[in-house]
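Novice: Provided below for reference: sequence and predicted model.
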Amino acid sequence: MPIIHYVEANGGEYEVDVPVGNTVMQGAVDNMIDGILAECGGVCSCATCHCYVDEAWYDKVGEPEGAEKMMLEMVVAPEPTSRLSCQIKVTDELDGLVVRLPVSQY
């Protein structure tokens, strides 16, 4: 099972086993990581699962498209590697992925 590294804005870090096929958002929700609110449940309609993909992983994860790209226009403090974690499907290739969480989702 791939391990995803979540880094909170305050520096707290979590290493979580996330099943292939789940999303990075679901891994955070299932493990009660506070920095991802996921108010819409993962349907790409609220942007409360915003995260920053570590630069070393961004090419492997890929750029946002479609609805996700539009939703990212509404996030607080976007960065070039911003993604919605509900749109990042976990694969074996993402084992070791590092995502940072913003100070606030609002």
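Specialist: That came through fine. Keep in mind the model is a prediction, meaning the values are calculated, not measured.
Novice: can we go C-alpha only for contacts and neighbour counts from here?
Specialist: Will do.
Novice: Which residue is the nearest non-sequential neighbour of Gln26?
Specialist: Distances taken as Cα to Cα, 6 or more residues apart in numbering place Cys86 nearest to Gln26, at 7.1 Å, with adjacent residues excluded.
Novice: err, Pro102, not the other one
Specialist: Ala9 (5.7 Å).
Novice: what sits against the spatially most central residue of the chain?
Specialist: Centroid-nearest residue in the chain: Ser85, 2.8 Å away (criterion: Cα atoms, centre = their mean). Contacts for Ser85 (Cα atoms under 8 Å, 6 or more residues apart in numbering) come out as 23-25, 49-51.
Novice: can you rerun that using 6 Å?
Specialist: 24-25, 49 (Cα atoms under 6 Å, 6 or more residues apart in numbering).
Novice: and what of Gly35?
Specialist: Gly35 sits next to Leu101 when contact means Cα under 6 Å, 6+ apart.
Novice: now do 7 Å
Specialist: With contact taken as Cα atoms under 7 Å, 6 or more residues apart in numbering, Gly35 is in contact with 8, 101.
Novice: and the comparison structure, right after this:
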Amino acid sequence: MTFVDSHGQARTVEGETGSTVMETARRNDIPEIPAECGGACACATCHVYVDEAWVEKVGKPSQMEEDMLDFAFDVKPNSRLSCQITVRPELDGLVVTTPSQQG
């Protein structure tokens, strides 16, 4: 998967099936994803924008995730919490972008 930071710098890393996009980011020292709650969907510090080409494959956020996104910075229709996106084979090549600041 590819992480694009708020300055447009892209970094492609391997994700492990069954882990989350947030866990993948942390394992690979991706900047701009502090993930302060550790993946418990209890904060909005792993907020990402899913590339438009991937929105449908990633799916919609749960109600709990939508509630947490209320605390995120600059929420858009393609906003997701990366702790709530599970890495699976059909997401091979996923592209997400981090906002300029986390909530």
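Specialist: It's in. On a predicted model such as this, the values are computed, not experimentally measured, just so you know.
Novice: For the residue nearest to the centre of the first structure, what is the corresponding residue in the second structure?
Specialist: Counting by TM-score structural alignment, Ser85 of the first structure lines up with Ser82 in the second structure.
Novice: now do Ala47 of the first structure
Specialist: Match for Ala47 of the first structure (TM-score structural alignment): Ala44.
Novice: And for Gln26 of the first structure?
Specialist: That one, Gln26 of the first structure, aligns with Glu23 by TM-score structural alignment.
Novice: Show me the subset of the contacts of Ser85 of the first structure that the second structure keeps too.
Specialist: Retained in the second structure by both residues aligned by TM-score structural alignment, their matches' Cα atoms under 6 Å are the following of these: 24-25, 49.
Novice: Let's see which of those residues end up in helices.
Specialist: Judged by DSSP state H, these include 24-25 as members of helices.
Novice: Can you give me the distance of Pro19 of the first structure to Asp34 of the first structure?
Specialist: Per Cα to Cα, to the nearest Å, Pro19 of the first structure is found 20 Å from Asp34 of the first structure.
Novice: okay, the two: which has more neighbours?
Specialist: Pro19 (17 against 11; other Cα atoms under 10 Å).
Novice: State the distance from the more buried one to Gln26 of the first structure.
Specialist: 10 Å.
Novice: Tell me how many other residues crowd Lys60 of the second structure.
Specialist: Lys60 of the second structure: 15 surrounding residues under other Cα under 10 Å.
Novice: Could you do Asp17 of the first structure as well?
Specialist: Counted with other Cα under 10 Å, Asp17 of the first structure comes out at 15.
Novice: Does it touch Ile4 like I think?
Specialist: Yes. Between Asp17 of the first structure and Ile4 there is a contact under Cα atoms under 7 Å: 6.4 Å.
Novice: Ser79 of the second structure: what's it in contact with?
Specialist: 47-50.
Novice: okay if I get these as a markdown table plus distance to Asp92 of the second structure, secondary structure and neighbour count?
Specialist: What follows is those, written out as a markdown table (distance: Cα to Cα, whole Å; DSSP: H, G, I helix; E, B strand; the rest coil; neighbours: other Cα atoms under 10 Å):
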| residue | distance to Asp92 of the second structure | secondary structure | neighbour count |
| --- | --- | --- | --- |
| His47 | 20 | strand | 32 |
| Val48 | 17 | strand | 29 |
| Tyr49 | 16 | strand | 22 |
| Val50 | 13 | strand | 23 |
